[in-house]
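K.L.:
here you go, sequence then predicted model.
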Amino acid sequence: MPSNEQRRQSAKRKLERQLERRAEQAKRRRMITVGATVVVVILAVAGVVYFINTGEESTAAPQEQPPALQIPTESAPPPARPAPLASPVSCEYRPDGEAAKPVQPPANGEAPSTGTVRASIDSSVGRIPLTLDRSLAPCTVNSFINLAEQGYFDGTSCHRISTEGLQMLQCGDPTGSGSGGPGYAFDDETFPELKYGRGYLAMANSGPNTNGSQFFMVYGDAPLSPDYTVFGTISEDGLQVIDEVARAGHDGAFDAQAGGGHPNTEVTFNKVTAEA
């Protein structure tokens, strides 16, 4: 028969085992609770992220893609005067402000109004071959050749391109501002029947009889009044070069004024050549 001491020792060991089991059970319960809490937090965060993302997707306005630029694929018929000019004609080049780049004006006097002149623009985006037509604008052709021979256009950039309404690339200003010229001006060589179209090479101006060095190359539509002297045409290869510049768009710098902006693809003239 166990003694009282033995019974006390047995009861003590039983109590210790019970306390150990209870401690172990409590530890397991704490681990389960912490794990469940972590899972709940993760699910809650994921739910918030999903709600935000789906909310943004459902409430954000769809991004509109700008319409693709529509460029005519066929060149316009070559320009021609309804009646030929006398040959030669008399040309006068008047002093007009300060030259944007040192250059001498052509000599005043007679210029032929028959025949064509091959010219070429070697640019940073490719070669742009031109045909200058004396029968359209002999004084203008004479001036362009003069500027090309003196390297006036070399190293200059085309400062403006327009892609809506009037589709053209404007060049010939060494300052790149749209206000620079060669220090001289000469009269318009226009005619009322003149219509503009893809492939035309024309002079830019700031009003009647203010032609200088700036010109524009029409690569598409050109609903203009016949106030801008056309003096030649652009080859099909050259037009394709300009088309790529137009498709790259512009920065809208001139939208509030004349329209268009600086080309997103910079066009720099390395060398402009023309036959004498």
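P.N.:
Looks like it came in fine.

K.L.:
for the rest of this, base every contact and every neighbour count on C-alpha atoms.
P.N.:
OK.

K.L.:
quick check: Cys91 vs Gln214, distance?
P.N.:
Distance from Cys91 to Gln214, counting by C-alpha to C-alpha, to the nearest Å: 18 Å.

K.L.:
more neighbours: which of the two?
P.N.:
Shown here are Cys91 and Gln214; by other C-alpha atoms under 10 Å, Gln214 has more neighbours (22 against 19).

K.L.:
Ala274 against Ile145, yeah?
P.N.:
Yes: using C-alpha atoms under 8 Å, Ala274 is in contact with Ile145, at 5.7 Å.

K.L.:
let's bring in a second one:
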Amino acid sequence: MASSRDRQRKLAREKLDRQLARRAVAARRRRQIQAGVGAAVVLVLIVAGAAWGLGAFDRDPEQKAAEDVCLWTPQDAGANTSLKDVGTPATTGLPTTGVRTMTIDTDQGGPVTAELDLAAAPCAGASIAHLAGASFYDNTKCHEITAEGALRCGDPSGTGLGGPTYSFYNENVPTGPEASPSASPAPGQPPTYPKGTVAMISNPPGANGSQFLLFFKDFSPAQPAYPIIGRVTSGLDVVEKIGALPTLDNGAGAKVKPKTDVVIRKLTVGEAQAAPAPATGSPAASPAASPSAG
């Protein structure tokens, strides 16, 4: 009997050992599966987080709207019959670096060419290019030789009040060191508006339209008001020749009207291009060739 009980205990122990072994194997398998699932979940979360950060889950991706470079203020043509409606330039996508070449053909000789500085005055460059494309300046008169030593052009009415049916604010008005009212800069200081400067002029100041100045003399006012938009690169002798013409009373008590009509036959503006680098030792570094300084 003892032998029979021993055999039963042995069989029961072997059966228990087999059950424990099977349970151990099953537990290891569950742990492996759980570890694999956990790793997969972590991987999915990492990928999903990266995709979310990159905007992959944006439902309606939209392109960022282009920002306005220039704003054009409407002017009432009914209140000012000297204004000419040729539409308005674009407000976005305008070049803000480099230069545009402006070419002026006058009946006094030429051509006169100038670089419009798009970094310092992008809106002036855009406006003049737009107006030139609409033939706004063609067959118009430069109606004034100013006391400051500049030729005033760009008004089809020839009154000083004309322009397009929009205006824009000042850009690049010099602030530099104080200058004396005698139009002589302080010793060692360059002129505020060196000879060859191209600047906007408007009435009232700050409501720029189409009128511009070509300086044939250095000018340093006590309070600069004209936005500098570029510089003459060739044909300055033509501007100086026009500046030497006799003048008549303009009807408002100022002897500034050229005795001989000065007509712009054609004014064109080229596409934007990179600004040329000044050559070492060239006059480009001098005040007269760099009116946009200040």
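P.N.:
Here it is on my side, so go on. Predicted model only: the values in this text are computed from it and were never measured.

K.L.:
in the first structure, what range does stretch 116-129 of the second structure match?
P.N.:
Counting by TM-score structural alignment, stretch 116-129 of the second structure pairs with residues 132-145 of the first structure.

K.L.:
just the residues contacting that stretch, thanks.
P.N.:
79-81, 84-85, 89-91, 105-106, 111-119, 186, 189-190, 213, 229-233, 273-276 (C-alpha atoms under 8 Å, 6 or more residues apart in numbering).

K.L.:
next, check these against the strands and list the overlap.
P.N.:
Using DSSP state E, the members of the contacts of stretch 132-145 of the first structure that fall in strands are 89-91, 111, 116-119, 230-233, 273-274.

K.L.:
of those - the most surrounded one?
P.N.:
Neighbours here mean other C-alpha under 10 Å. Within these, the largest count is held by Val230, at 30 neighbours.

K.L.:
residue in the second structure matching that residue?
P.N.:
By TM-score structural alignment, Val230 of the first structure lines up with Ile228 in the second structure.

K.L.:
now that match: how far from Glu271 of the second structure?
P.N.:
Separation of Ile228 of the second structure from Glu271 of the second structure (C-alpha to C-alpha): 20 Å.

K.L.:
quick one: contacts for Phe269 of the first structure?
P.N.:
Residues near Phe269 of the first structure by C-alpha under 8 Å, 6+ apart: Ile121, Asp122, Ser123, Ser124, Phe153, Asp154, Gly155, Thr156, Ser157.

K.L.:
farthest-separated two in these?
P.N.:
Pairwise distances across the contacts of Phe269 of the first structure peak at 13.2 Å for Ser124 and Phe153 (criterion: C-alpha to C-alpha).

K.L.:
these two: who's more crowded?
P.N.:
Per other C-alpha under 10 Å, whichever of Ser124 of the first structure and Phe153 has more neighbours is Phe153, with 25 against 15.

K.L.:
correct me, but the more buried one touches Pro174?
P.N.:
Yes: taking contacts as C-alpha under 8 Å, Phe153 of the first structure lies within contact range of Pro174: 7.1 Å.

K.L.:
helices of the first structure, residue ranges please.
P.N.:
Along the first structure, counting by DSSP state H, helices occupy 4-59, 138-149, 236-247.

K.L.:
mind checking those helices for the one nearest to Leu169 of the first structure?
P.N.:
Across the helices of the first structure, Leu169 of the first structure has its closest neighbour in helix 236-247 (7.5 Å, C-alpha to C-alpha).

K.L.:
point to the residue nearest the middle of the second structure.
P.N.:
Most central in the second structure under C-alpha atoms, centre = their mean is Thr96, positioned 2.7 Å from the mean C-alpha point.

K.L.:
so what corresponds to that one in the first structure?
P.N.:
Under the alignment (TM-score structural alignment), Thr96 of the second structure maps onto Ser113 of the first structure.

K.L.:
same deal with Thr73 of the second structure?
P.N.:
Under TM-score structural alignment, Thr73 of the second structure pairs with Arg94 in the first structure.

K.L.:
how many other residues sit next to its match?
P.N.:
16.

K.L.:
same thing with the one 4 residues further on?
P.N.:
As a burial measure, the neighbour count of Glu98 of the first structure was computed by other C-alpha under 10 Å and equals 12.

K.L.:
correct me, but it touches Thr175?
P.N.:
No: under the criterion of C-alpha under 8 Å, Glu98 of the first structure is not in contact with Thr175, lying 11.9 Å apart.

K.L.:
a markdown table for the contacts of Phe269 of the first structure, including distance to Glu266 of the first structure?
P.N.:
Compiled in a markdown table, the contacts of Phe269 of the first structure are given as follows (distance: C-alpha to C-alpha, whole Å):
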| residue | distance to Glu266 of the first structure |
| --- | --- |
| Ile121 | 15 |
| Asp122 | 14 |
| Ser123 | 10 |
| Ser124 | 8 |
| Phe153 | 15 |
| Asp154 | 15 |
| Gly155 | 12 |
| Thr156 | 11 |
| Ser157 | 7 |
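
K.L.:
looking at the residues you listed, which has the most residues close by?
P.N.:
Ranking those using other C-alpha under 10 Å puts Phe153 first, with 25 neighbours.

K.L.:
and it, how far from Val272 of the first structure?
P.N.:
According to C-alpha to C-alpha, Phe153 of the first structure and Val272 of the first structure sit 6 Å apart.

K.L.:
before we move on, what about Val218 of the first structure?
P.N.:
Distance from Val218 of the first structure to Val272 of the first structure, by C-alpha to C-alpha: 18 Å.

K.L.:
neighbour count winner among those two?
P.N.:
Ranked by neighbour count (other C-alpha under 10 Å), Val218 of the first structure and Val272 place Val218 first, with 27 against 24.

K.L.:
now do the contacts for the closest residue to the more buried one other than its chain neighbours.
P.N.:
With sequence-adjacent residues excluded and distances taken as C-alpha to C-alpha, 6 or more residues apart in numbering, Val218 of the first structure is closest to Met168, at 4.3 Å. Met168 of the first structure makes contact with Ile161, Ser162, Phe216, Met217, Val218, Tyr219, Gly220, Ala222, according to C-alpha under 8 Å, 6+ apart.
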